[in-house]
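Participant: pasting the sequence and the predicted coordinates here, then a few questions.
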Amino acid sequence: MVPLSAATRPEIPAPAPAALGRVTAATLDETYAANRANAEEASRMAAAHGDRARAAADRAMAAPSRNLLAFDGRGSGRSAEVLGDLAQAGRIAVLVPGSDTSLDTYDRFRATATHLRTELTRQSVPRSTHPTEPRPAAVVAWLGYETPGTISTTVTTTGRAEQAAPRLREFIRRLRDIVGPGPRLSLVCHSYGSVVCGRAAPGLDVDDIALVGSPGTGVDSAEDLHTRAQVWAARGSDDWVGEVPHVRADLFGVTVGFGTDPVSPAFGARVFAAGDGGHSDYLAPGSVSLTNLARIVLGETSEVTHA
């Protein structure tokens, strides 16, 4: 494993996030435009600072085709990008990333969101049993927290997840405020992102929480997540996380490890098939896990194949 953000880098200047009022379905276009403008200004500031890589990353976020619910170019960066028509979507997936995800590595995270969006579109073709019933879906790539480095002490503790959980809860609350109570809302939580989802889960207004490549959630069972959502879990047979000890211990006042393995019977999640993929393959095109995740998001849970 090679960390993508392990090196220390100087602080990159960027403007404060755009000042937005209450976002509604009717004001989405204005919100997207304001955040694109903020990303464009962040690109100019990064370029003036001499950081051409960040300037290019920010400039890509500012493209007219990008729909940003949120953007903050400061530090490692924060964003929430929508793929699809959020105002019309009946099914919405929110992707929560794991370690080493930042604006500097955002392209790989966005690629996974694009793969899920493509698969949702493919599976949403009306069937003969429901020839006039479309199943529109949108995907939100949520980079709303400072992720830990793959090789760091923070990746073995819940500290970053505890900081991120209130942000995720607030984001889901705002998202429900935009789309209303009707759409089916699913969290897809990868790797350390599953620790974030575990911390945010109690009382969260979502229908599904899917944990993929999870080292654990910080609790002993799905019941301990205190959520009304259906909890799912999967691990590819070639995922190195399967070799990580699933323990939790208190060392000098710091909790290390994340407890029960989410794919174990003891945890109590609905375990679905993920094929033979590795840690970064859960949303790879054509994969078993991607097919199943799309079925979960679309509410076609009877078609999910099990491990």
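Facilitator: Perfect, I can see it now. Because the structure is a prediction, the values reported are computed rather than measured. Numbers count the residues shown, from 1 in each chain.
Participant: hey, let's count contacts and neighbours off CA atoms from now on
Facilitator: OK.
Participant: ok, Ser102 - contacts?
Facilitator: By C-alpha atoms under 8 Å, 6 or more residues apart in numbering, the contact set of Ser102 is Ser76, Gly77, Arg78, Leu143, Glu146, Thr147.
Participant: rerun that using 7 Å as the cut-off
Facilitator: Ser76, Gly77 (C-alpha atoms under 7 Å, 6 or more residues apart in numbering).
Participant: try this one side by side with the last:
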Amino acid sequence: MAELRFRGRWRRPWRREEETPQGRRWVRALLAVLVTAAVVVPLTAATRPSIPAPAPAHLATPTAATLGKAYAANRANAALASRMAAAHGDRHRAASDRALAAPSRRLLTFDGRGSGRAVEVFGDLAHAERVAVLVPGSDTSLDTYERFRAGAAALHDRLALQAQAGAGAGASPRTAVVAWLGYTTPGTISTTAITPSRAAEAAPDLREFIGTLRAVTGPASHVTVLCHSYGTVVCARAASGLDVTDLVLLGSPGTGADSAADLHTRARVWAARGADDWVADVPHVSADLFGTTVGFGTDPMSPSFGARVFAAGSGGHSDYFTPGSASLANLARIVLGDTMEVTHA
């Protein structure tokens, strides 16, 4: 698929590849998506009333010694949010919040307002030597959180399995996984899903969170950020300010950068896409329309981007963390630092 990039105003001359019938079709399709989303999405969103919820618990920046208190305070906040949602008549949100309030949950942050935000820890974060942070894509909210959480839990289980298998007679590295729903994700069928606006808002929050994480784990820990779908756009925006070892782009529609070098990160940059992932058919276009950038440009899977491409198996767009998959095994190898064992496409 040709990679198209439009810059500036709608004026000639354009590059020859942008004058092809395929290029013109993609532009028309892009405009159709914009017009449809501009009309349909606001009307759809307007049909759902806001759900009352308490303000987030006011807490100091957590440290290894205060993690337990932070978890308890955020569980209590989630329990209150559940009761308020139930009183409002939203049983689905009430159930989602109630699940997060369970005694076994380790919530680093929680905010039940709007679509909601939550940051959940799997494992002993205070003593982890290897930490994975998952950044979700579109349509991830408190209402759909369990599917995102399932991926984080599957990775945590796989890390424990592979770390133990690779340790031999020695001690296996201590690991933790963090599910970071720390931003308001766009809807898949919406104008925000094809523009970098939500990513620009989220990037400072992701940078701040990684800094907070470092305050808990210490500078010697290895942190890998695993970014899925629109989450890859968020990670690309934040990349230059992230103190991480590896940056992984999964099912990316593009990042807004022309190359891995343009991310200005010292982290190793990886990319993967499942054989059945529909995002492969997304046009790698970046156009300036009416003062707004639409599309995310170069495919991170392309040789010109310069990422370390690895095998993700036959899965689709939501299958990167499926237990038993080639993708999950490779992700665990990257997090554990077993990069020589990573299989390539």
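Facilitator: Nice, thanks for sending it over. In this text, all values refer to a predicted model and were calculated from it rather than measured experimentally.
Participant: would you pull the TM-score for this pair?
Facilitator: Aligned and superposed, the two chains score 0.96 in TM-score terms (TM-score structural alignment, normalised by the length of the first structure); 302 aligned residues with a C-alpha RMSD of 1.2 Å.
Participant: starting at the chain centroid, how far to the top helix by length along the second structure?
Facilitator: If you go by DSSP state H, the second structure has its longest helix at helix 21-46. Remark: helix 21-46 of the second structure is offset 24 Å from the chain centroid, using C-alpha atoms, centre = their mean, to the nearest Å.
Participant: next secondary structure after it?
Facilitator: Next helix or strand after helix 21-46 of the second structure toward the C-terminus (DSSP states H and E): helix 67-88.
Participant: start and end residues in the first structure for that following helix, please.
Facilitator: Mapping helix 67-88 of the second structure onto the first structure (TM-score structural alignment) gives residues 28-49.
Participant: then stretch 236-243 of the second structure?
Facilitator: The aligned range for stretch 236-243 of the second structure is 198-205, by TM-score structural alignment.
Participant: give me the buried positions along the longest helix of the second structure.
Facilitator: Of the residues in helix 21-46 of the second structure, Gly23, Trp26, Val27, Leu30, Leu34, Ala37 count as buried by neighbour count, 16 or more other C-alpha atoms under 10 Å.
Participant: between the residues you listed, which is nearest Ala55 of the second structure?
Facilitator: Nearest to Ala55 of the second structure out of the buried residues of helix 21-46 of the second structure is Ala37 (C-alpha to C-alpha; 30.7 Å).
Participant: tally of neighbours for the nearest residue to the closest one once chain neighbours are set aside?
Facilitator: Once flanking residues are discounted, Ala37 of the second structure sits nearest to Ser190: 4.8 Å by C-alpha to C-alpha, 6 or more residues apart in numbering. For Ser190 of the second structure, the number of neighbouring residues by other C-alpha atoms under 10 Å comes to 20.
Participant: what lines up against Ser190 of the second structure once you look at the first structure?
Facilitator: Aligned partner of Ser190 of the second structure by TM-score structural alignment: Ser152.
Participant: confirm that match sits in a helix?
Facilitator: No: secondary structure of Ser152 of the first structure (DSSP: H, G, I helix; E, B strand; the rest coil): coil, not part of a helix.
Participant: how much space separates it from Ala6 of the first structure?
Facilitator: Relative to Ala6 of the first structure, Ser152 of the first structure is positioned 8 Å away (C-alpha to C-alpha, to the nearest Å).
Participant: ok, now Val139 of the first structure?
Facilitator: Note on Val139 of the first structure: its distance to Ala6 of the first structure, by C-alpha to C-alpha, is 29 Å.
Participant: do Glu133 of the first structure as well
Facilitator: Counting by C-alpha to C-alpha, the gap from Glu133 of the first structure to Ala6 of the first structure is 48 Å.
Participant: over to Cys197 of the first structure?
Facilitator: In terms of C-alpha to C-alpha, Cys197 of the first structure sits 24 Å off from Ala6 of the first structure.
Participant: check Arg66 of the first structure too.
Facilitator: Look at Arg66 of the first structure and Ala6 of the first structure: by C-alpha to C-alpha, they are 28 Å apart.
Participant: before we move on, what about Val271 of the first structure?
Facilitator: Between Val271 of the first structure and Ala6 of the first structure the computed distance is 33 Å (C-alpha to C-alpha).
Participant: again, but for Asp29 of the first structure
Facilitator: 36 Å.
Participant: equivalent analysis for Phe171 of the first structure, please.
Facilitator: From Phe171 of the first structure to Ala6 of the first structure the distance is 27 Å (C-alpha to C-alpha).
Participant: what of Thr132 of the first structure?
Facilitator: For Thr132 of the first structure relative to Ala6 of the first structure (C-alpha to C-alpha), the value is 51 Å.
Participant: swap in Val241 of the first structure?
Facilitator: Taking C-alpha to C-alpha, one finds Val241 of the first structure at 20 Å from Ala6 of the first structure.
Participant: kindly report the same for Val179 of the first structure.
Facilitator: For Val179 of the first structure, the distance to Ala6 of the first structure (C-alpha to C-alpha) stands at 38 Å.
Participant: please apply the same query to Glu41 of the first structure.
Facilitator: Glu41 of the first structure sits 26 Å away from Ala6 of the first structure, going by C-alpha to C-alpha.
Participant: how about Arg174 of the first structure?
Facilitator: 32 Å.
Participant: again with Pro245 of the first structure
Facilitator: Using C-alpha to C-alpha, we find Pro245 of the first structure at a distance of 23 Å from Ala6 of the first structure.
Participant: for Ser128 of the first structure, which three-state class applies?
Facilitator: Going by three-state DSSP: Ser128 of the first structure is coil.
Participant: quick one, what contacts it?
Facilitator: Taking C-alpha under 7 Å, 6+ apart, we find Ser128 of the first structure in contact with no residue.
Participant: for the first structure, what spans make up the helices?
Facilitator: All helices of the first structure, identified by DSSP H, fall at 28-48, 52-61, 106-123, 159-179, 192-200, 288-298.
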